[in-house]
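Sequence first, predicted coordinates after that:
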Amino acid sequence: MSGQDQHKKFEEKTISSEPIFQGKIISLQVDTVTLPNGGTATREIVKHPGAVGVLALLGDKMIVVEQYRKPLEKSQVEIPAGKLDPGEDPLQAAIRELEEETGYRSSSLKHVCSFYTSPGFADEILHLYVAEELTKGEANPDDDEFLDIEAITLEEAQRYISDQKISDAKTILAVYAWQLYRLTGQIGHS
């Protein structure tokens, strides 16, 4: 079976789609689909414009931001990140988010990988970049963003994961990518 046929093997064809909610960042729709066995089911789908995250390395430290995350009802330490504006190139968004949230600029951003954050119910794709050769400028977060900026070592990042100060997928993935980078000298696509 070819790769194309393999992808079609489990395809669910949309019969109808009902918009439920249209927000500033996300929308929600309920699709009725035909299953591969001929049955039908409903799928609740969150549509998202996509996002970027930046593993910003300053010598032997990683730049992170701490901010309150309302869905979790607690503060989290995360890599600088943000959503894509309509039609925005992910690399340009990564440059923008790094500077807005931390004040840092980089002359060297490299794509590490892109991944879907929650494919069971959302189409959000996150593009992860690594930034090196950082120069400090002035942070300019959005009006509704309240952040503390910190530079942490790999060991501190691993402890933050153990203590759940870091518990989001993009930051955990960035920490493991950084660890691999330190071990192999390679990160992202060649």
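Perfect, thanks for sending it.

From now on I want contacts and neighbour counts done on CA atoms only, so please keep to that.
Noted.

can I assume Pro80 is in contact with Ala51?
No - counting by Cα atoms under 8 Å, Pro80 does not reach Ala51; the two are 10.9 Å apart.

Break down this protein into its helices, ranges please.
With helices called from DSSP state H, the chain shows them at 3-9, 90-102, 154-162, 169-184.

Any idea how far the shortest one is from the middle of the chain?
Looking back up the chat, that one is helix 3-9. 27 Å (Cα atoms, centre = their mean, to the nearest Å).

Could you pull out the buried residues of that helix?
Residues of helix 3-9 classed as buried: none (neighbour count, 16 or more other Cα atoms under 10 Å).

swap in stretch 37-56?
44-56.

Tell me who's in contact with the residue nearest to the spatial centre of the chain.
What sits nearest the mean C-alpha location of the chain, by Cα atoms, centre = their mean, is Leu126, with 3.8 Å. Shown in contact with Leu126 (Cα atoms under 8 Å, 6 or more residues apart in numbering): 50-53, 114-117, 170.

Setting the sequence-adjacent residues aside, check what's closest to it.
Ala51 (4.7 Å; Cα to Cα, 6 or more residues apart in numbering).

Using JSON lines, please lay out the contacts of Leu126 together with distance to Leu98.
Shown next, in JSON lines, are the contacts of Leu126 (distance: Cα to Cα, whole Å):
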{"residue": "Gly50", "distance to Leu98": "16"}
{"residue": "Ala51", "distance to Leu98": "13"}
{"residue": "Val52", "distance to Leu98": "10"}
{"residue": "Gly53", "distance to Leu98": "8"}
{"residue": "Ser114", "distance to Leu98": "17"}
{"residue": "Phe115", "distance to Leu98": "19"}
{"residue": "Tyr116", "distance to Leu98": "21"}
{"residue": "Thr117", "distance to Leu98": "20"}
{"residue": "Lys170", "distance to Leu98": "15"}
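
and the comparison structure, right after this:
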Amino acid sequence: MSIRTLSSREVYRNPWLRLREDEIERSNGARGIYGVVDKEDCAVILPLEGDTVYLIEQFRYTIQQRALELPQGGWESADVDPEELARGELREETGLIADSMTYLGMLWIAYGFTRQKQHVYLATGLTPAGTDPDPEEHDLVLQTATVAEFEQMLLDGTIQDACTVAAWGLYKLWKEKQASAVAAQ
């Protein structure tokens, strides 16, 4: 291990996150402070039906603007089944339920400062069932785009959410592997 923790103290806590400050020593003997945000696991969901991608637009306080992204979020509790979480977030934010949830992988959201895993799911066989947003999600707007429109939004900067971009990358790799497996048969 190249960094050793000498001490750790919690600086702040709320229902969504914990902030700690760790006194560290690097392998070269240099000491320092490392700030870490601890958050529970979350999920990002790619709702895809035929050529239609379902997206959420919402105001993101940290950047003070509305953002377009795939549905995503967490439940602020440990030991939640990732698929249950993904199904719940899909329903809360889009009002859709999925016949099939395909696990595409796990990502660390921003491990330079936060310890939070994000599970990536492809949701298909979508059926409207009514939304159930959290109070903080009162301003969510459901939008749809064709795959070509969605990819153009990724390229032209309309969509700047790293989790959405990464989820699409995992999906494209998964889809390519599926096509290769079929071709090999």
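On my side now, so go ahead. Everything quoted here is computed from the prediction, not taken from an experiment.

Assuming the best superposition, what's their TM-score?
Taking TM-score structural alignment, normalised by the length of the second structure as the basis, the two superposed chains have a TM-score of 0.88; 177 aligned residues with a Cα RMSD of 1.6 Å.

before we move on, the earlier item: what lines up with the residue nearest to Leu126 of the first structure in the second structure?
By TM-score structural alignment, Ala51 of the first structure lines up with Cys42 in the second structure.

separation between that match and Met106 of the second structure?
10 Å (Cα to Cα, to the nearest Å).

just Ile3 of the second structure next, same as before
Taking Cα to Cα, one finds Ile3 of the second structure at 24 Å from Met106 of the second structure.

Kindly report the same for Asp99 of the second structure.
In terms of Cα to Cα, Asp99 of the second structure sits 21 Å off from Met106 of the second structure.

More neighbours: which of those two?
Set Asp99 of the second structure next to Met106 and count neighbours by other Cα atoms under 10 Å: Met106 wins out with 17 against 11.

who's in contact with the alignment partner in the second structure of Ala177 of the first structure?
Aligned by TM-score structural alignment, Ala177 of the first structure pairs with Leu170 of the second structure. Residues in contact with Leu170 of the second structure (Cα under 8 Å, 6+ apart) are 104-105.

coming back round to it: list residues touching both of Cys42 and Met106 of the second structure?
By Cα under 8 Å, 6+ apart, the residues touching both Cys42 of the second structure and Met106 are 117-119.

which residues in the first structure form strands?
For the first structure, the strands defined by DSSP state E occupy 13-22, 27-34, 40-47, 51-58, 61-69, 74-78, 81-83, 104-116, 125-136, 148-152.

Give me the range in the second structure that the longest one lines up against.
Structural correspondence for strand 104-116 of the first structure: residues 96-108 of the second structure, per TM-score structural alignment.

Name the residues that touch that stretch?
Under Cα under 8 Å, 6+ apart, the answer for stretch 96-108 of the second structure is 83, 87, 90-91, 115-131, 170-171, 174.

mind running it again at 7 Å?
Stretch 96-108 of the second structure is contacted by residues 87, 90-91, 116-130, 170-171, 174 when judged by Cα atoms under 7 Å, 6 or more residues apart in numbering.

what's the average distance of it to the first structure?
The superposed stretch 96-108 of the second structure is, by mean Cα distance after the TM-score superposition for the first structure, a mean 0.9 Å from where its aligned residues fall in the first structure.

Return the set of buried residues in that stretch.
96-98, 101, 103-104, 106-107.

Looking at the residues you listed, which is nearest Glu149 of the second structure?
Distance to Glu149 of the second structure across those (Cα to Cα) is lowest for Leu96, with 20.9 Å.

where's the closest one relative to Glu23 of the second structure, distance?
45 Å.

before we move on, what about Gln72 of the second structure?
Remark: distance between Gln72 of the second structure and Glu23 of the second structure (Cα to Cα) = 33 Å.

who's more crowded, the two?
Legend: neighbour count by other Cα under 10 Å for Gln72 of the second structure and Glu23, higher for Gln72 (24 against 16).

Now which residue in the first structure aligns to that one?
Using TM-score structural alignment, Gln72 of the second structure sits opposite Ala81 in the first structure.

OK, contacts around that match?
Ala81 of the first structure neighbours (Cα under 7 Å, 6+ apart): 52-54, 97.

Aligned to Met153 of the second structure, what sits in the first structure?
Here Met153 of the second structure is matched to Tyr160 in the first structure, going by TM-score structural alignment.

ok, now Ala129 of the second structure?
By TM-score structural alignment, Ala129 of the second structure lines up with Gly137.

Not counting sequence-adjacent ones, nearest residue to that match?
Spatial nearest neighbour of Gly137 of the first structure, chain neighbours left out: Gly103 (4.5 Å); criterion: Cα to Cα, 6+ apart.

Spit out the contact partners of that neighbour.
136-140.

how does it look with 6 Å?
By Cα atoms under 6 Å, 6 or more residues apart in numbering, Gly103 of the first structure lies in contact with 136-139.
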